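>>> Fold the following.
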Amino acid sequence: MSSGNSGALVGIKVVDASRVLAGPFAGQVLGDHGADVIKIESPEGDECRGFGPPFVNGSSAYFNAVNRNKRSVVLDLGKEGERERLFAMLEEADVLLENFKLSTLQAWGIPSATWFTERFPKLIHCRITGFGDDGPYGGLPGYDAAVQAMAGLLSINGDAGGEPVRMGVPVVDLTTGMNAAMAVLLALQARHRTGRGQMADVSLYDSAVSVAHPFLTNYLHSGKVPGPTGNKHANIVPYNVYRTKTVPLFIAVANDRLFAKLCAALRVEALTADSRFASNRARVENRDALEVELMQAFALVDGEELGERLLVTGVPAAPILDIKAVAESEHARYRQMVVNRPDYIGPGVPIKLSATPASIRRAPPAIGDFLPTSDTSVFDGEQ
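Alright, predicted model coming up:
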């Protein structure tokens, strides 16, 4: 990974006035790819600095994982003079990321979210909310787990017949952050044509509903309310965790060709000739009968050896690794997805561009680490 700044977004100036996870994650994506990102923090700092342990140099590992490639400027936005400093930054900025409550903006004398692009016509204003500013849930605060529940994600996660389970990864916040970064890039592209900025309205709720796939579309077309399926897939069979003599294997077989390869490896070729299992549609309809046959076959084999053999032949088969194994994985290190440097330890950059590579140029900032002078642009510092 490049240590210099030759990223695709060099020259783009971002004011990241968001906090906690979705907005900061979006700001980090932009910063990784070359944007100059100034993080605005209250005097108390972004509260996720305290989301630990573990802590590194006074901030949580949680905070550090979504705030690299930024500089921190402290502003008490409850004070008019400090807000004017923010507005001065926006005169120069290309992008504003924020997740303020609408009532907070109004208390500052900002009547609506559209005010920013009205005052700063070239600004890309990415507004991140829980549920949007209007509608039946408009203005409600958004929290990952609560939105998982209200968007149906908890209802389809967990063991079949069991209680709903929160997805362990904050998938709503992270998906919203990705959508926010994508929205910024789309709006920047549109500005090339129109010369004008625009507001991007990105909510946790919309992001969560959008990833309820395939359960939402299945319901819309069938009227059948789905429930938790455990490790099974609603539309694909076999797709499950199977116990072997050694280790459990996750198997995901999406077509008839792969099913035939799996059966050959398990020495149960007769299953492919059974009309009940001849197609994915038939296998879904006869799921229970097929699962009995496969579980018996898997119980007789060495999972480690079979898993490697299946992967070589193109059959999706994976051992279930814990986070320690992933962190120590040779492939994760080869792909630079685990970074361990004197100035930064954390996850790597997943988007790898050949001509304009991403880079980790700055460690996550200490609170207020950047103190621009009154006669200097906040964006004049080194990135």
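
>>> CA only for contacts and neighbour counts going forward, please
Fine.

>>> Closest to the centroid, which residue in the protein?
Nearest residue to the geometric centre of the chain (C-alpha atoms, centre = their mean): L174, 2.9 Å.

>>> Which stretches in the stretch 251-383 of the chain count as helices?
All helices of the stretch 251-383 of the chain, identified by DSSP state H, counting those that start in this stretch, fall at 256-266, 270-273, 280-285, 287-298, 303-312, 323-327, 330-334.

>>> One more sequence to fold, the one below, so I can look at both together:
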Amino acid sequence: MPEPQPGTAAPLAGIKVVDLSKILAGPYATMSLADLGADVTKVEHPEGGDPTRRWGPPFQGDDATYYLAANRNKRSVTLDLKSAAGQAEVHRMLADADVLVENFRPGSGLARLFDYRELTERHPRLVVLHISAFGESGPLRDEPGYDMVAQAAAGLMSLTGEPDGPPVKAGFAMGDLGAALFGLIGVTSALVERARTGRGQYVTTSLYETQLALHANWATAHFATGERPTRLGSGHPSLVPYQAYEAADGHFVIAVGNDALFRTLCETLGLAAFADDERFATNAARVANRAALNDRLTRVLARRTVGEWCDTLKKAGVPAAAIRHLDEVYTCPQTEALGIVQEVEHPTAGRLRQVAFPVSFNGVRPAVRTAPPTLGQHNDRTQQGV
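This is a model prediction of the structure:
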């Protein structure tokens, strides 16, 4: 694997990571560590490897695109973790590793074989990240969970969808990705503390806990009022108008965050009197009279196209945007200017496009250095102690 070069964005260069995780939360966290320059070895079962390799179609080369999305910049080795030889090889790798990431189901055989207390005693400088579905304690501790289970159990689906429609899961895997990102914060924080103390630690997070943390304003509103929040479609619980509207040829969003912007919106739409109407003059009044205001806005906005409204509103200083599809997102000038889509050569898929790490360092974005590995691609190198 090419080593990060001086002057590149690789703040974690020199950090060695052993990745025993699979599916999305753990692999996305370790891919992020790899993006930041860490040397990551992904350990997979010899028979099939990470299940997401088969989560398709679509496939690109031999693997599903789902796997390809979360495993770049890593090596892949195959080991049977239930065998004595496999366990011995993992401990050999851990002898000079800095981080271990795993998402073993609590109480499972693998969780017992790689118990964090034994790992900490044997490898005192090791930072161990454990990602679970529901956390380290409580009645759901031992239950398995996929992203949608977490979205349902932790409330996200109750907040997503139209008011008169069924609950809907988020378009992104917010349970898995939330756990990955909070896990990444935990690992990097533990590495900073290890620099002071010389000791690693056991870091845990879960899909469930991170969804609770991401409730943010929804949670504080519920704590304050005791009321059960309801689905608002694209609407905002605390701001109006702040949602998607239908124009003559499609949908776009308007985001009004204060009363001055609302007045500008009203003047731009030919509804100047609404800015002084007691039902709408303040944000609190607009939230209380959401339906009446949206009824009038909907009728006015249906008269012109998305492009016309976005141009007009932006010129007036009102935040607005067309709702783009992904093909439009990845061909728009803003995406191109950021240089966030990079290409890398894959052994079986050919040229592979990837969305790179979304943080830059001194103006330099971490590079997509190597393609997601094929199953066991680096077995020989690992056996040679590389």
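
>>> right, so of the helices of the stretch 251-383 of the first structure, which gets closest to V10 of the first structure?
Nearest to V10 of the first structure, of all the helices of the stretch 251-383 of the first structure, is helix 330-334, at 26.0 Å by C-alpha to C-alpha.

>>> still on that earlier bit, can you redo the helices of the stretch 251-383 of the first structure as a markdown table, where the extra columns are mean neighbour count and distance to A145 of the first structure?
Shown next, in a markdown table, are these (neighbours: other C-alpha atoms under 10 Å; distance: least, C-alpha to C-alpha, whole Å):
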| stretch | mean neighbour count | distance to A145 of the first structure |
| --- | --- | --- |
| helix 256-266 | 18 | 36 |
| helix 270-273 | 14 | 42 |
| helix 280-285 | 17 | 31 |
| helix 287-298 | 15 | 32 |
| helix 303-312 | 16 | 34 |
| helix 323-327 | 12 | 21 |
| helix 330-334 | 13 | 28 |
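
>>> Of these, give the one that comes closest to T246 of the first structure.
Comparison of the helices of the stretch 251-383 of the first structure against T246 of the first structure by C-alpha to C-alpha identifies helix 303-312 as nearest, at 5.4 Å.

>>> Could you check which helix or strand contains the residue nearest to the centre of the first structure?
helix 171-194 (DSSP states H and E).

>>> Which SSE is immediately downstream of that helix?
The helix or strand immediately downstream of helix 171-194 of the first structure is strand 198-203, counting by DSSP H and E.

>>> The aligned residue in the second structure for G177 of the first structure and A34 of the second structure, how far apart?
Residue pairing (TM-score structural alignment): G177 of the first structure is matched to A180 of the second structure. Distance of A180 of the second structure to A34 of the second structure, given as C-alpha to C-alpha, to the nearest Å: 13 Å.

>>> who's more crowded, these two?
A34 (29 against 26; other C-alpha atoms under 10 Å).

>>> residue range for stretch 59-68 of the second structure in the first structure?
Under the criterion TM-score structural alignment, stretch 59-68 of the second structure matches residues 55-64.

>>> now do the same end-to-end measure for that stretch.
For stretch 55-64 of the first structure, the first-to-last residue distance is 9 Å (C-alpha to C-alpha).

>>> Identify the residues contacting that stretch?
Applying C-alpha atoms under 8 Å, 6 or more residues apart in numbering, the contact partners of stretch 55-64 of the first structure are V20, C48, R49, G50, F51, G52, P53, P54, G346, A363, P364, A366.

>>> Is it possible to get TSV of the helices of the stretch 251-383 of the first structure that adds distance to G4 of the first structure?
Listed next are the helices of the stretch 251-383 of the first structure as TSV, based on distance: least, C-alpha to C-alpha, whole Å:
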stretch	distance to G4 of the first structure
helix 256-266	44
helix 270-273	55
helix 280-285	49
helix 287-298	50
helix 303-312	37
helix 323-327	25
helix 330-334	20
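
>>> Nearest to Y205 of the first structure, out of those?
Within the helices of the stretch 251-383 of the first structure, the stretch nearest Y205 of the first structure is helix 323-327; the backing value is 28.3 Å (C-alpha to C-alpha).

>>> The closest one vs the second structure, mean deviation?
With mean C-alpha distance after the TM-score superposition for the first structure, helix 323-327 of the first structure departs from the second structure by a mean of 1.6 Å once superposed.

>>> how far is that helix from where the chain is centred?
Offset of helix 323-327 of the first structure from its chain centre (C-alpha atoms, centre = their mean, to the nearest Å): 19 Å.

>>> okay, now G235 of the second structure: neighbour count?
The tally of other residues near G235 of the second structure (other C-alpha under 10 Å) stands at 20.

>>> What's the match for R287 of the first structure in the second structure?
Aligned by TM-score structural alignment, R287 of the first structure pairs with R290 of the second structure.

>>> quick one: its match and V240 touch, right?
Yes. Using C-alpha atoms under 8 Å, R290 of the second structure is in contact with V240, at 6.6 Å.

>>> Just give me the neighbour total for S108 of the second structure.
By the criterion of other C-alpha under 10 Å, S108 of the second structure has 10 neighbours.

>>> Could you measure from it over to S132 of the second structure?
Going from S108 of the second structure to S132 of the second structure by C-alpha to C-alpha gives 12 Å.

>>> now do R381 of the second structure
For R381 of the second structure, the distance to S132 of the second structure equals 31 Å [C-alpha to C-alpha].

>>> quick one: which of these two has more around it?
S132 (28 against 11).

>>> dump the residue contacts of the aligned partner of that one in the first structure.
For S132 of the second structure, the aligned position in the first structure is occupied by T129, per TM-score structural alignment. Contacts for T129 of the first structure were tallied using C-alpha under 8 Å, 6+ apart; they are N99, F100, K101, G139, P141, G142, D201, V202, S203, L204.

>>> Next: E308 of the first structure.
A317.

>>> rewinding a little: point out the other helices and strands that the helix holding L174 of the first structure packs with.
helix 22-32, strand 124-129, helix 144-150, strand 198-203, helix 204-210 (3 or more C-alpha pairs under 8 Å, 6 or more residues apart in numbering; DSSP states H and E).

>>> So which of these is the most surrounded?
A comparison of these by mean neighbour count, using mean count of other C-alpha atoms under 10 Å, puts helix 22-32 on top with a mean of 28.

>>> corresponding residues in the second structure for the next helix or strand along the chain from that helix?
Using DSSP H and E, the next helix or strand after helix 22-32 of the first structure towards the C-terminus is strand 36-41. Using TM-score structural alignment, the residues of the second structure aligned to strand 36-41 of the first structure are 39-44.

>>> Which stretches in the stretch 1-150 of the second structure count as strands?
Here the stretch 1-150 of the second structure has its strands, by DSSP state E, counting those that start in this stretch, at 16-19, 39-44, 59-60, 63-64, 74-78, 99-102, 127-132.
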